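Engineer: Based on what follows, work out the 3D shape:
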Amino acid sequence: MGKLTTHVLDTAHGCPAADLKIELWQIDSQTDQKTLIKTVLTNSDGRTDSPMLNESEINVGIYELVFAIGEYFASKFAHPVEPAFLDRVPIRFGIADATAHYHVPLLASPWSYSTYRGS
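Structural biologist: The predicted structure is shown next:
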């Protein structure tokens, strides 16, 4: 059963990133045109309540998750720096097997981020 999941860890505070906005876009590989599929907020565990794409929604193609970490970190600091060093973090990736589980987590601070394909 294929699906796409994500979660976000706040490495500046050492905790899950709750209430962080994530957009999921599908990218047309021929035109590079983006189509917004959904926008969600992370829960208290830094995860989405349901998969970003479930088994009936997932297709082979190019996708992009956009994480609103600038907005998230601005709400966590008493005196946020303006403009934020990082604002919206896009992660573009390909789904080659619609029957596989793709997990794309984000580890983020106001100054850096990393990702990987998890399980």
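
Engineer: can we go C-alpha only for contacts and neighbour counts from here?
Structural biologist: OK.

Engineer: Quick one: the strands in this protein, in order.
Structural biologist: 3-5, 8-10, 15-16, 21-27, 34-41, 61-68, 88-95, 101-103, 106-108, 113-115 (DSSP state E).

Engineer: and the angle from the fourth one to strand 61-68?
Structural biologist: Here the directions of strand 21-27 and strand 61-68 differ by 160 degrees (axes from the mean of the first three to the mean of the last three CA atoms, to 10 degrees).

Engineer: Mind giving me the packing neighbours of strand 21-27?
Structural biologist: Where contact means 3 or more CA pairs under 8 Å, 6 or more residues apart in numbering; DSSP states H and E, strand 21-27 is packed against strand 34-41, strand 61-68.

Engineer: Second input sequence below; structure requested for side-by-side comparison:
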Amino acid sequence: MTNSRITTHVLDAATGVPAEGMHVELSGRDGAAWRVLAEGTTDADGRIMRLGGDELPAGEYRIRFDTGAWFRTRNVETFYPEAVITFLVTDDGRHVHVPLLLSPFSYSTYRGS
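Structural biologist: Reported below is the predicted structural model:
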């Protein structure tokens, strides 16, 4: 199976292990609103390799990570009930990888490869 245009990876930076079992939603901007395009759950390696279609038009997108529910299932207190990363997809056809480095009281991201 090939990767979709958008992929993600979540790492629990506090424990140093992949965040398996986190629910994730991909949305696209539709005028002033957001429309959910795809959703999935991270695998044993903390990844979702097929999130959305192989082709996506240029535009503004966001990924919502359900961090609150994920931490609750592990009995860990967190400050963030969700992490939302908004990003641009250009018309250059490049793969877009959106990683999330997560701990109960902080998170960060970067343009992955």
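
Engineer: returning to what we had before: could you dump the strands of the first structure to TSV with mean neighbour count?
Structural biologist: Shown next, in TSV, are those (neighbours: other CA atoms under 10 Å):
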stretch	mean neighbour count
strand 3-5	20
strand 8-10	22
strand 15-16	16
strand 21-27	20
strand 34-41	14
strand 61-68	20
strand 88-95	16
strand 101-103	20
strand 106-108	21
strand 113-115	13
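
Engineer: wait, which of these is closest to residue 76 of the first structure?
Structural biologist: Proximity to residue 76 of the first structure (CA to CA) singles out strand 8-10 among the strands of the first structure, at 10.4 Å.

Engineer: about what we covered before: can I get the helices and strands packed on strand 21-27 of the first structure in a markdown table with distance to residue 25 of the first structure?
Structural biologist: As requested, those are exported to a markdown table (distance: least, CA to CA, whole Å):
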| stretch | distance to residue 25 of the first structure |
| --- | --- |
| strand 34-41 | 4 |
| strand 61-68 | 5 |
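
Engineer: what's the closest of the ones you listed to residue 5 of the first structure?
Structural biologist: Comparing those by CA to CA, strand 61-68 comes nearest, at 10.4 Å.

Engineer: That closest one aligns to what range in the second structure?
Structural biologist: Strand 61-68 of the first structure corresponds to residues 59-66 of the second structure when matched by TM-score structural alignment.
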